[in-house]
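In: Okay, predicted coordinates and the sequence, questions at the end:
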Amino acid sequence: MKSADKKPVVIGYVTGYSGLINTDQIAVEQLTHINYAFVNVKNNQAYLDNEKRDVENFKRLNTLKAKSPSLQILISIGGWSWSENFSSAVLTDSLRKGFAKSAVDIIRKNNLDGVDIDWEYPGMPGEEGNVYRPEDKENFTLMFEAIRKELNVLEKETGKKKLLTTATGGFPSFLTKTEMGKAARFLDYINLMTYDYYSSKRAGHHTNLYNSKTYPSDNSADKAIQAYINAGVPAAKIVMGIAFYGRNLKLNPNSTRGLGDTILSAANNYGKGYTFLKDSLVDKKGFIAYKDEDAKAPYLFNVETKQYISYDDEWSVANKCEYVLKNKLGGVMFWEYSSDKKGYLLNQITKSFN
């Protein structure tokens, strides 16, 4: 079967740091992959921060294969808060080899299917205090090569395919600090974090498919995807990110329309997940839902409180899925499962791909 004829993947990030996972709440038939977030990087090794909890979560996730035997479960290493030690952990050949071994050992011991690397970010600042170096550019690629070698050993031991994926910046400047065309050779999927687009002065979208004409910005999923393809990444390996949560902004007192108005302050929290937004705020409590047809992005604005929320809804997700099919991309991924407990957006993904 040609890769273009394959059904798109649907990769859900499931968090372990929130506690024990209730697998009854996971609609496993609607997923192809679960990425378990997160595994830490400590002393140059992949490290289970709470081994007892993590191992129990791996067991629970593995029980889902009884319902869906083709499900693939990966550990996701890093994330926003645990990326500070990547640069040092992959600085030399021997360090990379040790790091790769430690990562693959976790999936070996827990009977899992692959490794996802979420380094935010090689060669550029992520969270405050993160270490980054110019050498990250090449070491990022060499890290994948080292992990792939260790996964090949495990494949021979188990007779089962083992996956290597990565979550990457959904903005073109990520490509100036990495060699994604080269790195792609070692990777099964590249999950573009096409969300958390940042508005500094004026309210914009955080997870728009295209550019907005009302308030043009530097970033969109389309812009990022085209940049990755131009950098040599095969379209069939590119996975588009969908946000299962909203982002909040407080706008200036004289704001009248929301999109493009001046920001007074950003809320510290991400905003609530989509189930909450749909059930409690969309066209309720003074929040009016708008659609930016150019950007294919919805937003909420409350003219009384001057609150603005950018998010994905069924309409924007349908547009993203259509884009994936049209451009023969690998599929979609989303952050994160528990943000949409009623499955509104996952149901839309399933509908779009069936």
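Out: Now that the structure is in, tell me what you want to look at. Residues are numbered from 1 along each chain as shown.

In: Please count neighbours and contacts with C-alpha atoms only from this point.
Out: Will do.

In: quick one, what contacts residue 137?
Out: Shown in contact with residue 137 (C-alpha atoms under 8 Å, 6 or more residues apart in numbering): 122-123, 177-179.

In: And the helix or strand hosting it, how far out from the chain middle?
Out: Secondary-structure assignment from DSSP states H and E places residue 137 in helix 136-158. Using C-alpha atoms, centre = their mean, to the nearest Å, the mean C-alpha position of helix 136-158 is found 21 Å from that of the whole chain.

In: and if you look at stretch 129-142?
Out: Between the centre of stretch 129-142 and the centre of its chain there are 20 Å (C-alpha atoms, centre = their mean).

In: quick one: buried residues of it?
Out: 130-132, 136-142 (16 or more other C-alpha atoms under 10 Å).

In: ok, back up a step: looking at neighbours, which among the contacts of residue 137 is most surrounded?
Out: Among the contacts of residue 137, residue 122 has the most neighbours (other C-alpha atoms under 10 Å), with 27 neighbours.

In: wouldn't residue 73 be in contact with residue 33 here?
Out: Yes: using C-alpha atoms under 8 Å, residue 73 is in contact with residue 33, at 5.8 Å.

In: how about the helices in the stretch 101-250 of the chain?
Out: For the stretch 101-250 of the chain, applying DSSP state H, counting those that start in this stretch gives helices covering 136-158, 180-183, 221-230.

In: would you turn these into a markdown table with distance to residue 39?
Out: A markdown table is the format used below for those (distance: least, C-alpha to C-alpha, whole Å):
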| stretch | distance to residue 39 |
| --- | --- |
| helix 136-158 | 15 |
| helix 180-183 | 21 |
| helix 221-230 | 26 |
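
In: Residue 351 is nearest to which of the ones you listed?
Out: Closest of those to residue 351 is helix 221-230, at 21.0 Å (criterion: C-alpha to C-alpha).

In: Which positions in that closest one come out as buried?
Out: 221-225, 227-229.

In: for stretch 76-90, same thing?
Out: Quick answer for stretch 76-90 (16+ other C-alpha under 10 Å): 76-79, 82-90.

In: Please list the residues outside it that contact it.
Out: For stretch 76-90, the surrounding residues in contact (C-alpha under 8 Å, 6+ apart) are 35-46, 95-96, 99, 115-122, 126-127, 129-133, 136, 139-140, 143.

In: buried subset of these?
Out: Burial by neighbour count, judged by 16+ other C-alpha under 10 Å, picks out 35-42, 44-46, 95-96, 99, 115-122, 126, 130-132, 136, 139-140, 143 from these.

In: one more structure, for comparison:
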Amino acid sequence: MKLSRKPLFILLMLCVVSSSFSLGQIKKKYIVNGYVGGFRGLVNTEEIDADKLTHINYAFVNVKDSLAVLTNLATDSTNFRKLNALKLKNPDLKILISIGGWAWSENFSDAVLTETSRQKFAKSSVDIIRQFNLDGVDIDWEYPAMRGEEGNIFRPEDKQNFTLMFKAIRQELDILEKEKGRKFQLTTAVGGSQSFVDNTEMGLVQRYTDYIFIMTYDYGGRNGTVGHHTNLYSDGESSSADKSVKSFMAAGVPANKIVLGAAFYGKGVEAETTNNHGLGQKRVKSVQGGGYTKLKDTLIDQSGYKKYYDEKAKAPYLFNDSTRIFITYEDEESIKLKCEYVKENKLAGIFFWEYFNDPKEYLINEISKNLD
């Protein structure tokens, strides 16, 4: 008896789909990158939902004496082994080291000042990848040619040296690719401000990098006022994710290399008055905000806090009339809108700080639903 071609084709396709599911993962169209804070110690990798991620950025690797340095070799090496084991669940998962961060960026300027120091730094960065069988390097220099944390070294030459650093690392990664016969990624987390764009050569930097992670959070109000910290759109003259994306694109970064930032934490501030629920009022002092799981479970419309929503900025916030505490944060709705923005503007995807700020996965589940 001869079977028709159509049932055979259907059977073949079912086998292919079944095989894809048996691997535990169908390759994602968009980047979903979560930062994991290894600087705190051992990472609870069993709590990471690897199927919902494409990348994990391991934060942080320090910079000392023109070298990328693991600050706790025993802890870091254990974390790398456990993170790599997540690839049994998700074979496409990429693990990158993130070098720098707010607290460990003070020595970048010295590390990349000369060709010799740049080569030394680049080689040491890639040697970590080589030793622990990781997938790439992420640079989080906060900030070239600008003051970041108090005491950071910065100089005007950082603008050009920032570019040359990526060139040097890319050359080292090219050597590693020939050794290993596979691709390795180079990315960077960048400040969302216009001043970051002005103090770098992003149109040149993007030539050496696979993705640009724009930190579209930590904005705050202008001129000492209370404002949103991770809003999608501007509510006037304020900073916003949309403004940041357009600024980087104008500087020569293609949309398909831009990864939009999301904050899995809220930031708190005391307002001087209760006018307008604190928004736009003079800022008195910063106070604790907290991760999203904590905010959702204990503060939203609880404990004297009431939830409000800025339609123009597409940003939620809490305000407590008795304490005048304003908390700016990201919720499921703002995450959904950011995912839609990614798709509408043909961006590469979304990333967030930090995975364990939302242990109940309210926000990553929203990303997973909307960025398939």
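Out: Looks like it arrived, so ask away. Values in this document were obtained by computation on a predicted structure and should not be read as measured data.

In: ok, residue 232 of structure 2 - how many residues close by?
Out: Each residue near residue 232 of structure 2 was counted by other C-alpha under 10 Å, and the total is 28.

In: what's the distance between the alignment partner in structure 1 of it and residue 202 of structure 1?
Out: For residue 232 of structure 2, the aligned position in structure 1 is occupied by residue 209, per TM-score structural alignment. Separation of residue 209 of structure 1 from residue 202 of structure 1 (C-alpha to C-alpha, to the nearest Å): 18 Å.

In: same question, residue 34 of structure 1
Out: 35 Å.

In: Who has more neighbours out of those two?
Out: Taking other C-alpha under 10 Å, residue 34 of structure 1 and residue 202 do not tie; residue 34 has more neighbours (23 against 19).

In: contacting residues around that one?
Out: Counting by C-alpha under 8 Å, 6+ apart, residue 34 of structure 1 touches 11-14, 71-74.

In: Give me the three-state assignment for it.
Out: Secondary structure state of residue 34 of structure 1, per DSSP: H, G, I helix; E, B strand; the rest coil, is strand.

In: Give me the neighbour count for the residue lying closest to residue 221 of structure 2 once chain neighbours are set aside.
Out: Leaving aside its sequence neighbours, residue 221 of structure 2 sits nearest to residue 227 (C-alpha to C-alpha, 6 or more residues apart in numbering; 3.8 Å). Per other C-alpha under 10 Å, the neighbour tally for residue 227 of structure 2 reads 26.

In: Then residue 160 of structure 1?
Out: As a burial measure, residue 160 of structure 1 scores 11 neighbours (other C-alpha under 10 Å).

In: Map it across to structure 2 for me.
Out: By TM-score structural alignment, residue 160 of structure 1 lines up with residue 182.

In: again, but for residue 49 of structure 1
Out: So, by TM-score structural alignment, residue 49 of structure 1 is matched to residue 71.

In: again with residue 128 of structure 1
Out: By TM-score structural alignment, residue 128 of structure 1 lines up with residue 150.

In: What number of residues are in the vicinity of the counterpart of residue 304 of structure 2 in structure 1?
Out: Superposed on structure 1 with TM-score structural alignment, residue 304 of structure 2 falls opposite residue 286. Residue 286 of structure 1 has 16 neighbours, counted by other C-alpha under 10 Å.

In: what does the one 3 residues further on give?
Out: When neighbours are defined as other C-alpha under 10 Å, residue 289 of structure 1 has 16 of them.

In: Verify the contact between it and residue 301 for me.
Out: Yes: with contacts counted by C-alpha under 8 Å, residue 289 of structure 1 reaches residue 301, the gap being 6.8 Å.

In: now the buried residues of stretch 76-90 of structure 1 as a markdown table including distance to residue 238 of structure 1 and secondary structure?
Out: Formatted as a markdown table, these follow (distance: C-alpha to C-alpha, whole Å; DSSP: H, G, I helix; E, B strand; the rest coil):
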| residue | distance to residue 238 of structure 1 | secondary structure |
| --- | --- | --- |
| 76 | 17 | strand |
| 77 | 19 | strand |
| 78 | 20 | strand |
| 79 | 19 | coil |
| 82 | 24 | coil |
| 83 | 22 | coil |
| 84 | 25 | coil |
| 85 | 26 | coil |
| 86 | 23 | helix |
| 87 | 24 | helix |
| 88 | 27 | helix |
| 89 | 26 | helix |
| 90 | 24 | coil |
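
In: Show me which of those residues is closest to residue 321 of structure 1.
Out: Nearest member of the buried residues of stretch 76-90 of structure 1 to residue 321 of structure 1, counting by C-alpha to C-alpha, is residue 76, at 23.5 Å.

In: Please name the nearest non-neighbouring residue to the counterpart of that closest one in structure 2.
Out: Taking TM-score structural alignment, the alignment pairs residue 76 of structure 1 with residue 98 from structure 2. Nearest non-adjacent residue to residue 98 of structure 2, counting by C-alpha to C-alpha, 6+ apart: residue 138, 4.4 Å away.

In: What's the one you found aligned with over in structure 1?
Out: Under TM-score structural alignment, residue 138 of structure 2 pairs with residue 116 in structure 1.

In: Check residue 286 of structure 2 too.
Out: Residue correspondence to structure 1 (TM-score structural alignment): residue 286 of structure 2 is matched to residue 266.

In: now residue 265 of structure 2
Out: Matched by TM-score structural alignment, residue 265 of structure 2 corresponds to residue 245 in structure 1.

In: For that match, grab the count of nearby residues.
Out: Burial measure for residue 245 of structure 1: 29 neighbouring residues, criterion other C-alpha under 10 Å.

In: for whatever residue of structure 1 lines up with residue 32 of structure 2, what are its contacts?
Out: Taking TM-score structural alignment, residue 32 of structure 2 has residue 10 as its aligned residue in structure 1. By C-alpha under 8 Å, 6+ apart, the residues touching residue 10 of structure 1 are 30-33, 331-333.

In: Nearest to residue 318 of structure 1 among those residues?
Out: Of all the contacts of residue 10 of structure 1, residue 318 of structure 1 sits closest to residue 332, with 11.3 Å by C-alpha to C-alpha.

In: now the residue mapped onto that closest one from structure 2, what's its secondary structure?
Out: Alignment note: residue 332 of structure 1 maps to residue 350 in structure 2; criterion TM-score structural alignment. Here residue 350 of structure 2 is recorded as strand under three-state DSSP.

In: how much space between the closest residue to residue 350 of structure 2 other than its chain neighbours and residue 64 of structure 2?
Out: Of all residues not flanking residue 350 of structure 2 in the chain, residue 260 sits nearest, at 4.6 Å (C-alpha to C-alpha, 6+ apart). From residue 260 of structure 2 over to residue 64 of structure 2 the distance is 30 Å, taken as C-alpha to C-alpha.
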